[in-house]
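> here you go, sequence then predicted model.
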Amino acid sequence: MEKFDKLTGVAAPLPFINIDTDMIIPKQFLKTIKRTGLGTALFHEMRTLDDGSENPDFVLNQPAYRNAQILVAGDNFGCGSSREHAPWALLDFGVRCVISTSFADIFYNNCFKNGILPIVVSEDDLEKLMDDARRGANATLTVDLEAQEIHGPDGGVITFDIDPFRKHCLLNGLDDIGLTMEKAPMIDGYEQKLGENRPWA
């Protein structure tokens, strides 16, 4: 998993509440177990018109936001079914951070397991960040995980809380497999000792 320490990127505004996982990645795209290639289907029903062409009104289709790495979204982001394809699609598109006032629990947990930082802020702070994100090409935020700060384009700073263990995992690029591999020397030592004491096993 890619490490997350400090991210500076364009922030796209999604001022909608209850953006569910079916909106993030519709069910017809869940046929794959690969984590790549899903970015083109991200927010498919909002990004495309009935004839399959791009919806020019959707924020991620607008030139200033096509390479957005940060989403500033309304309350209860990631609700709905517990599909891990949702963070996969975000990550494949290039999104590394989502900022909201609240997240659905399963989606929130899946983000950390895939190298995406979900940040919970107050309603007042979200309003400020939403205003920043509406600036188009000037909507650049810097998210500093180590310092737990979000720096706006005008120099304003918003702090956020995060569980220390989750922070450690993101800073070091540790998913569940990575955490297990950190214990590899202990596991190897146990296996060797077991072989010496129980050679028949």
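Received it, and whenever you're ready, just let me know what you need. Numbering: from 1, shown residues only.
> from here on, contacts and neighbour counts on C-alpha atoms
Noted.
> so which residues of the chain form helices?
Counting by DSSP state H, the chain has helices at residues 21-24, 44-47, 85-93, 105-113, 123-133, 164-172, 176-182, 184-197.
> second structure for comparison follows:
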Amino acid sequence: MDKFTTITGVAAPMPLVNIDTDMIIPKQFLKTIKRSGLGVNLFDEMRYTQDGKENPDFVLNKPAYRKSEILIAGDNFGCGSSREHAPWALLDFGIRSIISTSFADIFYSNCFKNGILPIVLKPEEVAVLMKDAEKGENARITVDLESQTVTSADGEVFHFEVDAFKKRCLLEGLDDIGLTMEKASAIDAYEKAAAVERPWV
């Protein structure tokens, strides 16, 4: 998992509330267990027309937002079913941080496990950042995990809370496998001792 430190760039505005996981990645794309390749179908039903062409009105299809790493979203982002494909699709597209007033609990946890930083801010703070995002290339937002701050285009600084363990995992790029591998020497020692004590196993 890639480390998360600081991101500065143009944020994509998605002021819709209750964006659920089926909107993020529709059910027909859940057949794969690979984490890569889902970005092309991110927000598929909003992003493409029925004949498969890009919808020019959808935010991520607009030139200013095609490479956005930050998403500013409405309330209750990631609600619905608990599919882990949702953060996979977001990450594969290039989204590394989502800022909202609230997230669905399971989606929120899945983000951290996949290298995405979900940030909860007050409604008035999200409103400022949403206006920044709507300016497109004329406004750049900075997300700093170490200092736990989001800085608006005009230099206004908003502080956010994050669990210390989740913060460490993102800063060090540790997913569940990475955390396990930190204990590799202790696991090896246990296995060797167990083999001596119980050779019949």
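Okay, I see it. Note that the structure is predicted; figures quoted are calculated from it, not measured.
> so can I have a markdown table of the helices of the first structure showing mean neighbour count and distance to A64 of the first structure?
Listed next are the helices of the first structure as a markdown table, based on neighbours: other Cα atoms under 10 Å; distance: least, Cα to Cα, whole Å:
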| stretch | mean neighbour count | distance to A64 of the first structure |
| --- | --- | --- |
| helix 21-24 | 22 | 20 |
| helix 44-47 | 18 | 15 |
| helix 85-93 | 25 | 15 |
| helix 105-113 | 19 | 25 |
| helix 123-133 | 19 | 10 |
| helix 164-172 | 16 | 28 |
| helix 176-182 | 12 | 35 |
| helix 184-197 | 12 | 45 |
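> what's the neighbour count on A41 of the first structure?
20 (other Cα atoms under 10 Å).
> gap between it and W88 of the first structure?
From A41 of the first structure across to W88 of the first structure, the span is 11 Å (Cα to Cα, to the nearest Å).
> over to L7 of the first structure?
18 Å.
> what does L71 of the first structure give?
15 Å.
> again, but for P164 of the first structure
24 Å.
> next up, the contacts around S122 of the first structure.
T101 (Cα atoms under 8 Å, 6 or more residues apart in numbering).
> tell me the counterpart of P15 of the first structure in the second structure.
Aligning on TM-score structural alignment places P15 of the first structure opposite P15 in the second structure.
> let me see the contact set for its match.
72-74, 130.
> among those residues, which two are most distant?
By the measure Cα to Cα, G74 and M130 form the most distant pair in the contacts of P15 of the second structure, at 9.3 Å.
> center of the first structure, which residue is that?
I116 (3.1 Å; Cα atoms, centre = their mean).
> OK, contacts around that residue?
I116 of the first structure touches 4, 87, 91, 95-98, counting by Cα under 8 Å, 6+ apart.
> list the buried residues for stretch 63-71 of the first structure?
64-65, 67-71 (16 or more other Cα atoms under 10 Å).
> okay if I get those residues as JSON lines plus distance to N172 of the first structure?
Listed next are these as JSON lines, based on distance: Cα to Cα, whole Å:
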{"residue": "A64", "distance to N172 of the first structure": "31"}
{"residue": "Y65", "distance to N172 of the first structure": "28"}
{"residue": "N67", "distance to N172 of the first structure": "25"}
{"residue": "A68", "distance to N172 of the first structure": "23"}
{"residue": "Q69", "distance to N172 of the first structure": "20"}
{"residue": "I70", "distance to N172 of the first structure": "20"}
{"residue": "L71", "distance to N172 of the first structure": "23"}
